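Student: Pasted the sequence and its predicted model underneath.
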Amino acid sequence: MSSEELTAAVSEAGGLGSYGLYGLSAERIRAVGDDVRRRTARPFALNLWLPFRGPGEPEPGGGFPRDDVDRALAALRPLFEEAGAPVPEGPVAPLPDFDDQLAAAFDAQPAALSFVFGVPPADVVEAAHARGIRVIGTATTVPEAQALEAGGVDAVVASGSEAAGHRPSFLSDPADSLVGGLALIPQVVDAVSVPVIAAGGIADRRGVAAAFALGASGAQVGSAFLATRQSAAPALHRDRIRTALAHETVLTRAMSGRAARGLPNRAVRTIEQGGAIAPFPLQNILTGIFRRRAAEIGDADLLSLWMGQSAGLSRHDDAREVFAELAAGVPDGHA
């Protein structure tokens, strides 16, 4: 749900705009980098998913046996029909090759590369540093933060369980790594010597002030920017973000095969009740087909409504206004 417009707008406002590259081809990544650079001369970041293999998941980059595809489609067929989306009959293409994505990301020359689902290999960190690119890792527990620091990253994002979207846990199951930001951030700050960026549950100046009070050196914000008109989220998704209450969001594997936080809808309930959820990335690829169609026809009940527990604090439609609100929470001397 990243957009070049939103990434550039955040950077132009004085932040570090970031673009998520999940699922993008090398060609598309290079186009993203070019587009962001046309929009801003200020620093920006790119984010990559490491080729992490969770329990029951196939080898990264591999294909999918047709029997697995057919079983997954049998459970999802009612949702395809509801959306009026074509059911794939041929082979399902795997995700783009990580090494190709990485090479394209390096070519884009961002100020920073952030990674989720693991510790970037030493040669990746070295190659980034050789190009003047800072490396940021993402942790959901103290041991993950320590592993990232040992791996040579320049900063660690401490992602509290309130955060929107996928839980990027990599040392333990996400269900065993659900630490709220109030507890996680200061413990990560105490455990590592690199700067810590607070994430999860931050949507206004109060959240930013709290993050700095807990010892963080910066704040990462998702849902509040996702709700702006500059984001690539469908209008129905943006509207739901502004009205959601913290207790309404859930962690679910329904839409992607990996645990992610969002607002449950008919698609999530249908898949969970069916009990047949394919492993990542097959589930994500297949649901993506009807989700794209749902965005076209304006059916929020068939979308992935990713949002964090503070989503309902989102008040602004413009990314610059969101940034100004957040910046108001930065203590003197930290700007």
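Tutor: That came through fine. Numbering: from 1, shown residues only.

Student: From here on, just use CA atoms for contacts and neighbour counts.
Tutor: Fine.

Student: gap between T228 and I202?
Tutor: 15 Å (C-alpha to C-alpha, to the nearest Å).

Student: Break down the stretch 1-150 of the chain into its helices, ranges please.
Tutor: For the stretch 1-150 of the chain, applying DSSP state H, counting those that start in this stretch gives helices covering 4-13, 26-39, 66-83, 98-108, 122-130, 142-150.

Student: dump the residue contacts of the residue nearest the centre of the chain.
Tutor: Compute the mean C-alpha point of the chain, and by C-alpha atoms, centre = their mean the closest residue is G165, 5.6 Å away. By C-alpha atoms under 8 Å, 6 or more residues apart in numbering, G165 lies in contact with A260, R261, G262, W306, M307, G308.

Student: where along the chain do the strands fall?
Tutor: In chain order, the chain shows strands spanning 17-20, 44-49, 112-116, 134-139, 155-159, 165-166, 196-199, 218-220, 250-252, 260-262, with DSSP state E as the criterion.

Student: Just put those in JSON lines and tack on distance to G207.
Tutor: Putting the strands of the chain into JSON lines (distance: least, C-alpha to C-alpha, whole Å) gives the following:
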{"stretch": "strand 17-20", "distance to G207": "18"}
{"stretch": "strand 44-49", "distance to G207": "22"}
{"stretch": "strand 112-116", "distance to G207": "22"}
{"stretch": "strand 134-139", "distance to G207": "19"}
{"stretch": "strand 155-159", "distance to G207": "14"}
{"stretch": "strand 165-166", "distance to G207": "18"}
{"stretch": "strand 196-199", "distance to G207": "10"}
{"stretch": "strand 218-220", "distance to G207": "9"}
{"stretch": "strand 250-252", "distance to G207": "21"}
{"stretch": "strand 260-262", "distance to G207": "19"}
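
Student: Structure two is appended below for comparative analysis:
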Amino acid sequence: MWPDRRIIDLFKTEFPILLAPMAGIMDHELAIAVAQGGGLASLPCAMITAEKAREQLSILRQRVSAPVNLNFFCHTPVDADPAREAGWKRRLASYYAELGLDPAAPINAANRAPFDEAMCALVEELKPEVVSFHFGLPDAAMVKRVKAAGALVVASATIVKEAIWLEAHGADVIIAQGAEAGGHRGMFLTENIHEQPGTFALVPQVVDAVKVPVIAAGGIADGRGIAAAFALGASGVQIGSAYLRCPESKVSAPARALFAQSGDDSTVITNVMTGRPARGVANRVMREVGPISADAPAFPHAATALGPLKAAAEKLGKVDFTNVWAGQAIGMGTDMPAAELTRSLAKSALARLSALGG
């Protein structure tokens, strides 16, 4: 038996495992598979339109009768700075020349939209069981509308102060995102990535500071990690990197090969790819321009000038300019189908917890 059933009872899932919403490298296929395995399905919506989100959720609802989490960003948008954008493109000029690209050609702006009226109306229409947010919470009126639609509100904290703020502003569940986690830091009350605690230092301190259930995230990729999170007071876990090599993910073949070769020292936190700190497997541009660069425009505008480079390199089978987001446990991933992996993670965790209890 799970020592804490609050997440299971709230989410109404078989296991207290939440699929990390990984924008750009997953869609309904991975979400459906995790739901079939007993975890909470997540659909990342920060890089898609309301129409696309509606389509994704419709497909999921047709395939499985299970709760779902819709995930959104809620950062404060920053207008592009033409001077800084031009300087960033100059910093990348040698790569444009190497790949035979015209730096003066028009480029589509990077798309990382915050939760807005259209998405809030979509939540009210589709009534997902869970709505999660990254980078804080939307304004109080929108949080109220999300809750009135019947959804549980979940949000990420990277420090205790953020967790306390989230609880005070309406979060029903808090994800304690440690420094080990892949993808963007969920930070919103701090910008200092050097002070972010690791998962197993952060989780017990968040648990002690709030009354709502806490989900541990970052560096958890097997039953041992899940059991350890519960031992520290977590009520559930969020797992992302362990699912990247599953056949249902949309990770490209070159990225899969990179993940398969990765170990504990393969990832770095970088702002080069989007303008905001995120952890991924180090690629060429991260190493040569960053991993942290003062030249990178504000989020998400750093990604704009990288767009043509990413497309050109991927045609050559390279991920030199692709966000290969992953956490420090990426080396523990497998090629197992996601439903099977979810059940295996839960079974292994329960065995560990039983042994600890005995």
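Tutor: Ah, there it is. Just so it is clear, the model here is predicted, and its values are computed rather than measured.

Student: Can you calculate the TM-score here?
Tutor: The TM-score (TM-score structural alignment, normalised by the length of the first structure) is 0.89; 324 aligned residues with a C-alpha RMSD of 2.3 Å.

Student: before we move on, the earlier item: highest mean neighbour count out of the strands of the first structure?
Tutor: Counting by mean count of other C-alpha atoms under 10 Å, strand 196-199 has the highest mean neighbour count of the strands of the first structure, with a mean of 29.

Student: Spell out the residue ranges of the helices in the stretch 251-358 of the second structure.
Tutor: All helices of the stretch 251-358 of the second structure, identified by DSSP H, counting those that start in this stretch, fall at 253-260, 284-289, 302-315, 338-357.

Student: distance of whatever residue of the second structure lines up with the residue nearest to the centre of the first structure from G327 of the second structure?
Tutor: Superposed on the second structure with TM-score structural alignment, G165 of the first structure falls opposite G183. Here G183 of the second structure is placed at a distance of 7 Å from G327 of the second structure (C-alpha to C-alpha).

Student: Show me which positions of stretch 140-160 of the first structure end up buried.
Tutor: Across stretch 140-160 of the first structure, burial judged by 16 or more other C-alpha atoms under 10 Å covers 140-142, 144-149, 151-160.

Student: hang on, I meant stretch 262-269 of the first structure
Tutor: For stretch 262-269 of the first structure, by 16+ other C-alpha under 10 Å, it's G262, L263, P264, A267, V268.

Student: before we move on, the earlier item: ok, T228 and I202 of the first structure, which is more surrounded?
Tutor: Per other C-alpha atoms under 10 Å, whichever of T228 of the first structure and I202 has more neighbours is I202, with 29 against 25.

Student: And the more buried one, what's its match in the second structure?
Tutor: Under the alignment (TM-score structural alignment), I202 of the first structure pairs with I220 in the second structure.

Student: ditto for A235 of the first structure
Tutor: By TM-score structural alignment, A235 of the first structure lines up with A253.

Student: Number of residues surrounding that match?
Tutor: Neighbours of A253 of the second structure (other C-alpha under 10 Å): 14.

Student: Quickly note the distance from it to E191 of the second structure.
Tutor: Remark: distance between A253 of the second structure and E191 of the second structure (C-alpha to C-alpha) = 34 Å.

Student: and if you look at P337 of the second structure?
Tutor: 37 Å.

Student: Neighbour count: these two, which is higher?
Tutor: Neighbours were counted for P337 of the second structure and for E191 using other C-alpha under 10 Å; P337 has more, 18 against 12.

Student: Which position in the first structure pairs with the more buried one?
Tutor: Using TM-score structural alignment, P337 of the second structure pairs with D318 in the first structure.

Student: measure that match to A9 of the first structure for me?
Tutor: From D318 of the first structure to A9 of the first structure the distance is 9 Å (C-alpha to C-alpha).

Student: okay, and the common contacts of the two?
Tutor: Joint contacts of D318 of the first structure and A9 (C-alpha under 8 Å, 6+ apart) are Q230.

Student: picking that back up, which one of the contacts of G165 of the first structure is nearest to D239 of the first structure?
Tutor: Nearest to D239 of the first structure among these is M307, at 11.3 Å by C-alpha to C-alpha.

Student: count of residues packed around whatever residue of the second structure lines up with that closest one?
Tutor: Aligned counterpart of M307 of the first structure in the second structure: A326 (TM-score structural alignment). A326 of the second structure has 31 neighbours, counted by other C-alpha under 10 Å.

Student: roughly how far apart are the residue nearest to A326 of the second structure when sequence neighbours are not counted and A355 of the second structure?
Tutor: Of all residues not flanking A326 of the second structure in the chain, G182 sits nearest, at 4.1 Å (C-alpha to C-alpha, 6 or more residues apart in numbering). Using C-alpha to C-alpha, we find G182 of the second structure at a distance of 30 Å from A355 of the second structure.

Student: Repeat that for M187 of the second structure.
Tutor: Computed as C-alpha to C-alpha, the M187 of the second structure to A355 of the second structure distance reads 36 Å.

Student: Could you do G39 of the second structure as well?
Tutor: Applying C-alpha to C-alpha to G39 of the second structure and A355 of the second structure gives a distance of 23 Å.

Student: When these two are compared, which one has more neighbours?
Tutor: G39 (30 against 9).

Student: how about the more buried one, what's its partner in the first structure?
Tutor: So, by TM-score structural alignment, G39 of the second structure is matched to G15.

Student: Look up how far G298 of the first structure lies from H237 of the first structure.
Tutor: 9 Å.
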